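J.: below is the sequence, then the predicted model.
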Amino acid sequence: MHAMQYDITLPADYDMEIIRKRVATRGHLLDDFPGLGLKAYLMREREDGSPVNQYAPFYLWATPEGMNSFLWGPGFQGIVNDFGRPVVQHWTGLAYEEGPAATHPPRGATRRRTALAPDLSPVEAVTEAVTTHAQEARAEGVVATALAVDPRHWELLTFTLWAHTEPPAESGERFQVLHLSAPGRSGLGTGRLW
């Protein structure tokens, strides 16, 4: 599993209805995309308390071929054409879990980044993070959650989909989920991914 996200930060006075319409008319295009585990079409707004207006799609790829096909194909080129070329963040997948609300459509999402201390053993840090992740996945309202790592910056990423629009504040940065494409969600596996 590979996690991927790009953040498109928009002006403070940007009409976020444009993003809603974009997702409503184009979101279904990835509903059966080969190699895609899931794509959460995420947005956050200043009027809801976010520090920025932002469109920030998040992907879990079941195969690197699927990710490459998207990045070097017309899907990502649409983003580049409309918003410029964003930095594409990506992480190696460590764990994936379905939560107690797995059958519900996600309404909210959270992203939490945690830097690993330089003196901490990566093996111990990742092992502990996977154990904690499995426990957090059992929280009420969790639809699904993924844990990934960026070994370049030694940063852990926890991404969680929630059945409600107001996830717990301590879960990380909060987003609205406008649409979920999940053609390969069942193929992401569960638990530790190695």
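T.: Structure's in. What do you need?
J.: all contacts plus neighbour counts: C-alpha atoms, from now on.
T.: Fine.
J.: middle-most residue in this protein, spatially?
T.: The centre of the chain sits closest to Phe58, judged by Cα atoms, centre = their mean, with a distance of 3.3 Å.
J.: quick check: it touching His2?
T.: No: at 10.8 Å, Phe58 does not count as touching His2 under the criterion of Cα atoms under 8 Å.
J.: any idea how far the nearest residue to Gly35 once chain neighbours are set aside lies from Leu38?
T.: If you skip the residues right next to it in sequence, Gly35 has Gly66 as its closest partner in space, 4.0 Å away by Cα to Cα, 6 or more residues apart in numbering. Here the distance between Gly66 and Leu38 works out to 11 Å (Cα to Cα, to the nearest Å).
J.: can you count the residues close to the nearest residue in space to the residue nearest to the centre of the chain that is not next to it in sequence?
T.: Leaving aside its chain neighbours, Phe58 sits nearest to Gln5 (4.6 Å; criterion: Cα to Cα, 6+ apart). By other Cα atoms under 10 Å, 19 other residues sit near Gln5.
J.: and what of Trp194?
T.: Per other Cα under 10 Å, the neighbour tally for Trp194 reads 6.
J.: for it, give its distance to Thr114.
T.: Taken as Cα to Cα, the span from Trp194 to Thr114 is 21 Å.
J.: one more: Ala40?
T.: Taking Cα to Cα, one finds Ala40 at 21 Å from Thr114.
J.: Val123 now?
T.: For Val123 relative to Thr114 (Cα to Cα), the value is 15 Å.
J.: kindly report the same for Ala148.
T.: 11 Å.
J.: which parts of the protein are strands?
T.: Remark: strands assigned in the chain by DSSP state E are 2-5, 8-10, 36-44, 53-55, 58-61, 89-98, 108-115, 142-150, 155-162, 173-181, 191-192.
J.: dropping in the other structure now:
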Amino acid sequence: MQYEIGLPADHDMGSIERRVATRGTATDDFPHLGVKAYAVRRVGRHGSPVNAYAPFYLWADPAGLDAFLYGPFRNITTDFGRPPVRHWIGASFTRGPGFGQAPVFATREVRSLPDDVAPGDAVADELAAPAPDGDGWHSDALAVDPSRWELVRFVLWSAVPDRVPAGGTPFDVLHASTPRLADLPTGRLW
């Protein structure tokens, strides 16, 4: 799941950094959480045209998502209003060569499933795509939004890559909570 809170171009992003520094460890032991990447976009950094606070989560099971949305998420709604929360059905999770290191960067790619290809075939084709370039990638998660028939690929990186994938959205990761990351099943999830 991910929510993205757009912030003004002149917003003091230091306020988000302080928020994460003082509150980020609250999810370090959160039940059912594989990983929460406290992701941000900053105007001009990695080519971003916007400022945004956009954490994303991989859940070990849906009970964690429910517990979060109906509990601690109130901190977000109190401070920023109620942003839309995107959520997807997991298709695969792969550990990369940087898996043992802390993620510091993330990319998100979203693509529509082709209309002329069966959804399962399109997902299988995506799963057959090569791994991210380089040895700095931490993990790769592929998911599907069946309400929009979109594929989303989140890649966490233990080092900032030389280039962001074409069409990818770059994020700095200020902190990563990973209480059940090692427990997430790997490979194809169906």
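T.: Structure received. The structure displayed is predicted, hence computed values, not measured ones.
J.: which position in structure 2 aligns with the residue nearest to the centre of structure 1?
T.: Aligned against structure 2 by TM-score structural alignment, Phe58 of structure 1 finds its counterpart in Phe56.
J.: check contacts around that match.
T.: Shown in contact with Phe56 of structure 2 (Cα atoms under 8 Å, 6 or more residues apart in numbering): 1-3, 36-39.
J.: what's the answer for Ala52 of structure 2, then?
T.: Residues near Ala52 of structure 2 by Cα under 8 Å, 6+ apart: 4-7, 40-42.
J.: before we move on, back to that, let me have the contacts of Phe56 of structure 2 in a markdown table, extended by distance to His175 of structure 2.
T.: Shown next, in a markdown table, are those (distance: Cα to Cα, whole Å):
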| residue | distance to His175 of structure 2 |
| --- | --- |
| Met1 | 17 |
| Gln2 | 15 |
| Tyr3 | 16 |
| Lys36 | 8 |
| Ala37 | 6 |
| Tyr38 | 5 |
| Ala39 | 8 |
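J.: with those residues in mind, which one is nearest to Ser139 of structure 2?
T.: Nearest to Ser139 of structure 2 among the contacts of Phe56 of structure 2 is Ala37, at 11.8 Å by Cα to Cα.
J.: what residue in structure 1 is paired with the closest one?
T.: Aligned partner of Ala37 of structure 2 by TM-score structural alignment: Ala40.
J.: same deal with Gly6 of structure 2?
T.: Counting by TM-score structural alignment, Gly6 of structure 2 lines up with Thr9 in structure 1.
J.: its match reaches Val52, doesn't it?
T.: Yes: the pair Thr9 of structure 1 / Val52 is scored as a contact, 6.7 Å apart, by Cα under 8 Å.
J.: please report how far Thr114 of structure 1 lies from Arg138 of structure 1.
T.: Computed as Cα to Cα, the Thr114 of structure 1 to Arg138 of structure 1 distance reads 20 Å.
J.: the longest helix seen in structure 1 packs against which elements?
T.: In structure 1, taking DSSP state H as the definition, the longest helix is helix 122-136. Helices and strands touching helix 122-136 of structure 1, by 3 or more Cα pairs under 8 Å, 6 or more residues apart in numbering; DSSP states H and E, are strand 89-98, strand 191-192.
J.: quick one: distance of it to the chain centre.
T.: Relative to the mean C-alpha coordinate of its chain, helix 122-136 of structure 1 is positioned 19 Å out (Cα atoms, centre = their mean, to the nearest Å).
J.: which other residues reach it?
T.: 94-95, 97, 116, 147, 158, 191-192.
J.: residues of it that come out buried?
T.: 126, 129-130, 133-134, 136 (16 or more other Cα atoms under 10 Å).
J.: with stretch 10-19 of structure 1 instead?
T.: Neighbour-count burial for stretch 10-19 of structure 1 flags 16, 19 (criterion: 16+ other Cα under 10 Å).
J.: go on, stretch 170-185 of structure 1?
T.: Those would be 172-185, for stretch 170-185 of structure 1 by 16+ other Cα under 10 Å.
J.: looking at the residues you listed, which is nearest Ile19 of structure 1?
T.: Closest to Ile19 of structure 1, out of all of those and judged by Cα to Cα, is Leu178, at 9.2 Å.
J.: please name the nearest non-neighbouring residue to that closest one.
T.: The shortest distance from Leu178 of structure 1 to any non-neighbouring residue, by Cα to Cα, 6+ apart, is to Tyr41 (5.4 Å).
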